[in-house]
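Participant: my questions are about this predicted structure, shown below with the sequence.
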Amino acid sequence: MADAWTIVPDLHADIDRARRLLDLGDPNVPQAFLGDFIDASQDASHPDDAAVLALVRRQVAQGAVAVMGNHELNAILYHRTGVDGVALRSHNEKNKAQHRSFVRRFGTATPEALDWTRWFLDLPLWLDLGGLRLVHACWSQPDIDLIAARRPDGRLAEEDLPEIAAEQSAFARAVNNLVTGPELPLPEGHGFHDAHGQERHRVRIAWWRSSARTWRDAALSVPRPEELPQGLVPRSDEVAFYPKDAPPVFMGHYKMQGAPRLEGPVTACLDYPESGCVYGWRGERRLHSDNLRVLD
C-alpha cells in the first residue's frame, strides 16, 4: 500500500472540476477518492457523469482507491427492484431531481446503468490504509465493526440491498450512518430552519469535534445557530465522536462553506463546493494546513 496519497473529495459529475482537482496533486502519487462521483447539482452547466466515472475507474485501475458515497448507494438502490417489483429507492420527484444527470446519460435500469452500479458495489464503505482513514461521511467505529462482522472488506453484496433499502435493521442503520453521517433529535420544543427555510427537529452532528459539548458547538448545516438550544448534547449511541489520538481521517459529503480548512489535527472534511481542495498526505500523524491545496 502506498505511503502517500492525494485525497480528492466529491466530484458530482463535474469533469472540469475533477481534472483541476487532480492537477493539484503530485502526478507521482496515487489518488484516494471520497465518493459522490455522480449526480450534478441543478445549477451545473455541463454535467458529465460518464466522463467523471471513466476518469475515476481508470485511476482506480492504475492504483488509486475510492470509497462509496451516498449518491453511489442511492443509485444502486434506484436501479434495482425488490421481490415485489418495486424500486428499492423510490422514483419520486425528489429522488428523480437528485439523480437527473445520471439518468439522462445512462437511463434507468439499462444495461449501462446496471454496469456502473455493479461497479459501485466494488467500492468499500471505508478504507483504513495504515495510518490514514477514508470514509464518505462518518467514521463510526461501532458501525464499522458491525458491518465488518458480515462484510469484512466493507463491500456490500447484492443480497444486502433490500435490507438497506428498508432502513430498519442495525446493519442498514450502520451503512446509512457511514455514507450520510449522524443526526440527533433536538430536545422537545426546539427546532431550526435549514437553508431552504424548512423547519427541522433533527440536526446533523459534527462527529469529528470530539471536544464539542453543546448543541451549538456540535451541530452542522444550521444557518442560524442561535435557533439551537444552549444546553449540552446528550451522549448517544447514535454518535461516536472521533478520538483525538486516532489516525487521521478524511471525509467529504458536508458541503462546507468558506475557505477550505482542517477540522482538527486528525480530521478533515474536503467537500468545499464553492472553492475546491485536495490534501497531499505524506504519512503524517497530525495534519498540516500546508498540505491542503486549494483551487485558485
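Facilitator: That came through, no problem.
Participant: contacts and neighbour counts: CA atoms only from here.
Facilitator: OK.
Participant: by contact count, what packs against the helix or strand encompassing Leu73?
Facilitator: Assigned by DSSP states H and E, Leu73 belongs to helix 70-78. Applying 3 or more CA pairs under 8 Å, 6 or more residues apart in numbering; DSSP states H and E, we find helix 70-78 packed against helix 111-120, helix 170-180.
Participant: comparison target, given below:
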Amino acid sequence: MYDIIGDVHGQAGMLKDLLRKMGYTAANGYFSHPSRKAVFVGDFINRGPQIKETIRIIRSMTENAAAYAILGNHEVNALFYTLLDKEGKHISKRWSRLRMDLNPTLAEFAGNKEKWNEQVQWMRSLPLFLELDGIRVVHACWQDENIRLLKEAFCENPKLKKKQLKLIGRNHNVLAKAFWETCKGIDFSLPKDLLIFDKEGCAHRSFRSRWWESPEGKTFEELSFESRFELPKYQIPKELVVAREPYPADAPIVFFGHYCMRNGSNRIKHNVCCLDSCVSRKGKLTAYRWSGEKSLLDENFVQ
C-alpha cells in the first residue's frame, strides 16, 4: 500500500521525521518500509534549506523501488529553465524569468554543474501523473481529457524528451494546455474590467480554481481555492463560464499537492485530497496512508 506525501520544497529534515514516523528506516543509503511505498506528489525543489538532500532522499528511494515520484510545476520550471537552443539561449524569454524561483536550488548546486545536469536528467524521467491500484496521483489537476492527451503524446513513456518540451514551451496548443493544467491547475480569468489586489498591493487577473467542481452558478469566491486575496462574492456571469464536468463521485481517490493549504482539512471530498500544507510557509508536511479504502479517512493523515 501507499503513503502519499505532499510538497516537500527542500525540507529534508521534516521529510526524514515524517518517514520515520510512518515506520520507514534508512539502510544502504535510502529509506524504505517493509510493506509500503511512498509516493511524492512533486515540488520537492526550491524554497527550503536542504534542496540537494531532499532530492537525494527522494531519488534514492525511487531508484531502489521504495517510492514513486511525479513532477510538480517547480520541477517542470527547472526543466524549461535548463532547456537551451543551439546558441545556448533560453527557447523563450518567458523561461529566463524563472531564475528567481530557482535561485535556492541553483545556489546549492553552484560549482557543480555536472551534478545539477544529472539531477535534471533524472527529473525528466519522472511522470506527470500516476494510476496505482485504485488511486490517482497528480501534482495539481486531474482532468480525464488532459490525461488522455498526455498518454497519447508520451506513448506511456514518462520521460520528457527535449523535442516534446520545446513543442510545449513554444506553443499554445491543446497538448500544451493539457500539460500546464495537469501540473499547475486551472486558473480562472477575471473580467477585463475587474482587477483584484492582494495584501501586498500586487494586482491579479486570475485565480486558482476548484477544478473538481463545475463553475456554473458559483461566485468568484466559491470557485477559488486557497487564493491569497479576496474575491467578489457575487455570481460569475454566465458568459465567463466555461463548462467542465465535476470530478465523479465514483472515481478513484485523487491525491495532489500544489495548493498551499495553511488552514482547513486536506480532505476536500470523500475522493479528492490535497496534501500541500504550506511546508514552505512555516506550515506542515502532510502524508496520507492509503490501504485500499475507496473513501478518505481522517485518521489516515499524518503530519
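Facilitator: Alright, I've got the coordinates. Treat the numbers as computed from the prediction; the structure is a model and nothing was measured.
Participant: quick one: the helices in structure 1, in order.
Facilitator: 15-24, 49-61, 70-78, 93-98, 100-106, 111-120, 141-150, 161-166, 170-180, 215-218 (DSSP state H).
Participant: okay, those, which one's buried deepest?
Facilitator: The highest average neighbour count among the helices of structure 1, using mean count of other CA atoms under 10 Å, belongs to helix 70-78 at a mean of 22.
Participant: Gln11 of structure 2 corresponds to which position in structure 1?
Facilitator: When structure 1 is aligned by TM-score structural alignment, Gln11 of structure 2 is paired with Asp14.
Participant: can you get me a residue count around the spatially closest residue to its match that is not a sequence neighbour?
Facilitator: Closest residue to Asp14 of structure 1 apart from its sequence neighbours, by CA to CA, 6 or more residues apart in numbering: Pro47 at 5.5 Å. By other CA atoms under 10 Å, the residues close to Pro47 of structure 1 number 22.
Participant: Pro47 of structure 1 contacts Ala13, doesn't it?
Facilitator: Yes - Pro47 of structure 1 lies in contact with Ala13 (CA atoms under 8 Å); the separation is 5.4 Å.
Participant: intersection of neighbour lists for these two?
Facilitator: Residues touching both Pro47 of structure 1 and Ala13 (CA atoms under 8 Å, 6 or more residues apart in numbering) are Ala40, Ser101.
Participant: separation between the residue located most distally from the centre of structure 1 and His201 of structure 1?
Facilitator: When each C-alpha in structure 1 is compared with the mean C-alpha position (CA atoms, centre = their mean), Gly189 comes out farthest, at 30.5 Å. According to CA to CA, to the nearest Å, Gly189 of structure 1 stands 9 Å off from His201 of structure 1.
Participant: what does Gly276 of structure 1 give?
Facilitator: Between Gly276 of structure 1 and His201 of structure 1 the computed distance is 31 Å (CA to CA).
Participant: the two: which has the busier surroundings?
Facilitator: Neighbour totals were compared for Gly276 of structure 1 and His201, and Gly276 leads with 22 against 16 (other CA under 10 Å).
Participant: what sits against the aligned residue in structure 2 for the more buried one?
Facilitator: Aligning on TM-score structural alignment places Gly276 of structure 1 opposite Leu285 in structure 2. With contact set as CA under 8 Å, 6+ apart, Leu285 of structure 2 has these partners: Ile5, Gly6, Asp7, Val8, Met14, Leu15, Leu18, Asp276, Ser277, Cys278, Val279, Gln303.
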